[in-house]
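# Structure here, sequence nowhere to be found:
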């Protein structure tokens, strides 16, 4: 019996992402072009399509990973990529709404190797551009003409509420010293897993999948999202700015209680105690302290735990993908994307 690990006929992940950009990219851009002039200008800058003066720029608008999940999920249940374009566009708009707001909340000044939208256009403009993208996401689904359009809008609404709840908890954790792994894991699954799960579920809906297939694909996406968040947390500590497009040690600078940090703090070791003391300091951490904090996360076991957990979550996610009984090639391509997303060198 073929499994999701049977890559016979599957295209490489880079080719799948390129095709997703070819199909969903123009639709995302067309949707953004319907926004009012002010938020449209900021959104087009954020996506990398224009510079701060409104001139065309060479940015490609991101990897479109979430749209690729939606399109492949539709394929997996017997539908077509083209049928799932509204789902792909909607999840990408929600994702970028969250990025615009996250950059404001975190005070990050760099994304995708260029100044963040708020640092160029101001906090208010970036927030309003994010709000416009969020409203547009619901409009795209509502206007799709799909028989389940109303249900997809309600489903995406619930996803956004989970995302906001996760982000709220993430911010609250920065002010707490008693965060435990179970609540940090729940936060990450809401903040990141909810939207990846929604991408897969919406794609399956537009592809004509049954209720069990939609549920299995949603859970695949949620678990993948949690694994992705842990991998991203590792990049937030040790990632190369030339690769990530964000400053080195950015998460530690913001005192984020990311999963590697909480795993390290939970170890009960002298290194964990030193890390806790450093993060509790009532002042900005300087460069040497950030380097030491990253070292302590590693010495206290945070990196090793994260790598083990990422691998275990990925395998559990792939098991749910198998349960969806999908098209063989589409399943293999979803598995390839999942493995790519949880690598720490991308």
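Nice, thanks for sending it over. This structure is a prediction, so every number in the text was calculated from the model and none was measured. Numbering: from 1, shown residues only.
# When you work out contacts or count neighbours from here on, use the C-alpha atoms and nothing else.
Will do.
# Spatially nearest residue to the residue sitting nearest the centre point of the chain (excluding sequence neighbours)?
Centroid-nearest residue in the chain, with C-alpha atoms, centre = their mean: residue 192, separated by 5.3 Å. Nearest residue to residue 192, sequence neighbours excluded (C-alpha to C-alpha, 6 or more residues apart in numbering): residue 225, at 5.4 Å.
# Report the separation between the one you found and residue 288.
32 Å (C-alpha to C-alpha, to the nearest Å).
# These two: which has the busier surroundings?
Here residue 225 and residue 288 are compared on neighbour count by other C-alpha atoms under 10 Å; more neighbours surround residue 225, at 28 against 8.
# tell me the contacts of that one?
Counting by C-alpha atoms under 8 Å, 6 or more residues apart in numbering, residue 225 touches 189, 192, 193, 194, 195, 196, 197.
# Repeat the analysis, applying 10 Å as the threshold.
By C-alpha atoms under 10 Å, 6 or more residues apart in numbering, residue 225 lies in contact with 188-197, 219, 231, 313-314, 317, 338, 341-342.
# Residue 243 too?
Taking C-alpha under 10 Å, 6+ apart, we find residue 243 in contact with 112, 113, 235, 345, 346.
# Now which of those would you call buried?
Buried by 16 or more other C-alpha atoms under 10 Å: 112, 235, out of those.
# Report the two of the contacts of residue 243 separated the most.
Largest separation among those by C-alpha to C-alpha: 113 and 345, giving 16.2 Å.
# Tell me which helix or strand residue 28 sits in.
Element membership of residue 28, judged by DSSP states H and E, is helix 13-32.
# Run the chain-centre distance for that helix.
16 Å (C-alpha atoms, centre = their mean, to the nearest Å).
# just checking, what packs against it?
Counting contacts by 3 or more C-alpha pairs under 10 Å, 6 or more residues apart in numbering; DSSP states H and E, helix 13-32 packs against helix 37-47, helix 65-76, helix 85-106, helix 123-142, helix 328-341.
# Could you identify which of the ones you listed is most buried?
Among the helices and strands packed on helix 13-32, helix 65-76 has the highest mean neighbour count (mean count of other C-alpha atoms under 10 Å), at a mean of 31.
# second one coming, line it up with the first:
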């Protein structure tokens, strides 16, 4: 884990725990399980948290505009709470049974508990950020949540459609993943009392970073190692998701793309079928195209960072964060 993210975790984790402790203990135990703090019986375990890109970005963005990172702590906690609200509900909607190498909340505690836990996190996020007393920050988060929901609606609709354009898929990625990462970057600026032009540049940096993040996620959904990603082998193909590389392959006009479409229409989730689909996607050049797009968005994020011209330490940390996004394996 890069040093900037590790440093951000040391600030965010205690504040995140303090926020969750405000909830009813029964729902707090479910959330603690999801966040990797305790087992299904509520007993503390060695933390098994996620990548913490969003809260790290909020803190680093405040530092980038000359503020102390601590001023963005409400924003960092809020975006992490919203992110986990979306994961809890996504797992239910997608039927995902594993996250971080153990049963998802809905599998362990039931669908109603997972839905209530997600609802509790969303309301808590709005409350935590509202206490900071910066109305523009609260509006920023509300807009991001609306965009996230819009993106999830598209994601759920795509498998039922025979054709999905690549541009539509990129729009979905920008809304479902990019919007919250963009929000995290903007929140650091807003809570750090940055100038409007600085907040705008931070938002652009975050939007490009968010797209790169989702593109890498899509690649890992096809060729990631289950022991590392914490999800079943080729999870996105098993669920017949229209991720970016899949959509590029299906729109390639190549024989491999047409063969992929035929397999996608079959109800076969054997490992042999999944590996055949992954090979066909690779043959079309879709994996390489997705990798190039991820690198393009990282370069665009770097350009925004150059225009922002933060202090050297903050610049280096945000640069490192951008490259962590595309170099990760989970």
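Looks like it came in fine. Model, not experiment: these values are computed from the prediction.
# Could I get the TM-score for this pair?
TM-score of the superposed chains, computed with TM-score structural alignment, normalised by the length of the second structure, equals 0.98; 330 aligned residues with a C-alpha RMSD of 1.1 Å.
# still on that earlier bit, so which of the helices and strands packed on helix 13-32 of the first structure gets nearest residue 18 of the first structure?
helix 65-76 (9.1 Å).
# Identify the residue of the second structure aligned to residue 63 of the first structure.
Residue 63 of the first structure maps onto residue 51 in the second structure, with residues paired by TM-score structural alignment.
# Which parts of the stretch 101-250 of the first structure are strands?
Ranges of strands within the stretch 101-250 of the first structure are 110-111, 114-115, based on DSSP state E, counting those that start in this stretch.
# Please work out which of those is packed deepest.
Most buried of the strands of the stretch 101-250 of the first structure, by mean neighbour count (mean count of other C-alpha under 10 Å): strand 110-111, with a mean of 18.
# Where does it end up in the second structure?
Mapping strand 110-111 of the first structure onto the second structure (TM-score structural alignment) gives residues 98-99.
# mean deviation of the lengthiest helix in the second structure from the first structure?
Assignment by DSSP state H gives helix 196-223 as the longest helix of the second structure. Here the mean offset of helix 196-223 of the second structure against the first structure after fitting is 0.6 Å, by mean C-alpha distance after the TM-score superposition for the first structure.
# Next: stretch 289-303 of the second structure.
With mean C-alpha distance after the TM-score superposition for the first structure, stretch 289-303 of the second structure averages 0.9 Å from its match.
# The aligned partner of residue 13 of the second structure in the first structure and residue 32 of the first structure, how far apart?
The alignment partner of residue 13 of the second structure in the first structure, by TM-score structural alignment, is residue 25. To residue 32 of the first structure, residue 25 of the first structure is 11 Å away according to C-alpha to C-alpha.
# Show me how far stretch 165-185 of the first structure is from its chain's centre.
Stretch 165-185 of the first structure sits 18 Å away from the centroid of its parent chain (C-alpha atoms, centre = their mean).
# For that stretch, list every residue counted as buried.
Buried-residue list, stretch 165-185 of the first structure, by 16+ other C-alpha under 10 Å: 166, 167, 169, 170, 171, 173, 174, 179, 181, 184, 185.
# try stretch 206-223 of the first structure
Buried residues in stretch 206-223 of the first structure (16+ other C-alpha under 10 Å): 206-209, 213-223.
# just stretch 296-316 of the second structure next, same as before
Buried, per 16+ other C-alpha under 10 Å, within stretch 296-316 of the second structure: 297, 298, 299, 300, 301, 302, 304, 305, 308, 310, 314, 315.
# my read is the second one is in a helix, agree?
Yes - remark: residue 298 of the second structure belongs to a helix, assigned using DSSP: H, G, I helix; E, B strand; the rest coil.
# which one in the first structure is aligned with residue 173 of the second structure?
So residue 173 of the second structure corresponds to residue 188, using TM-score structural alignment.
# Around that match, how many other residues sit close by?
By other C-alpha under 10 Å, 25 other residues sit near residue 188 of the first structure.
# these two touch, right, it and residue 259?
Yes - Residue 188 of the first structure lies in contact with residue 259 (C-alpha atoms under 10 Å); the separation is 8.1 Å.
# Common neighbours of those two, please.
229, 230.
# which residues sit in contact with the residue located most distally from the centre of the first structure?
Within the first structure, the residue lying farthest from the chain centre (C-alpha atoms, centre = their mean) is residue 270, at 33.5 Å. Contacts for residue 270 of the first structure (C-alpha under 10 Å, 6+ apart) come out as 276, 296, 299, 300.
# try 6 Å
By C-alpha atoms under 6 Å, 6 or more residues apart in numbering, the contact set of residue 270 of the first structure is empty.
# What's it aligned with over in the second structure?
In the second structure, residue 270 of the first structure lands on residue 255 (TM-score structural alignment).
# Tell me how far that match lies from residue 268 of the second structure.
20 Å.
# Kindly report the same for residue 284 of the second structure.
21 Å.
# Name all residues that make contact with residue 130 of the first structure.
Contacts of residue 130 of the first structure were listed using C-alpha under 6 Å, 6+ apart, and they are 97, 100.
# how close does the equivalent of it over in the second structure get to residue 229 of the second structure?
Under the alignment by TM-score structural alignment, residue 130 of the first structure pairs with residue 118 in the second structure. Relative to residue 229 of the second structure, residue 118 of the second structure is positioned 22 Å away (C-alpha to C-alpha).
# now do residue 183 of the second structure
Distance, residue 183 of the second structure to residue 229 of the second structure, using C-alpha to C-alpha: 25 Å.
# and residue 284 of the first structure, how many neighbours does it have?
Residue 284 of the first structure is flanked by 12 other residues according to other C-alpha under 10 Å.
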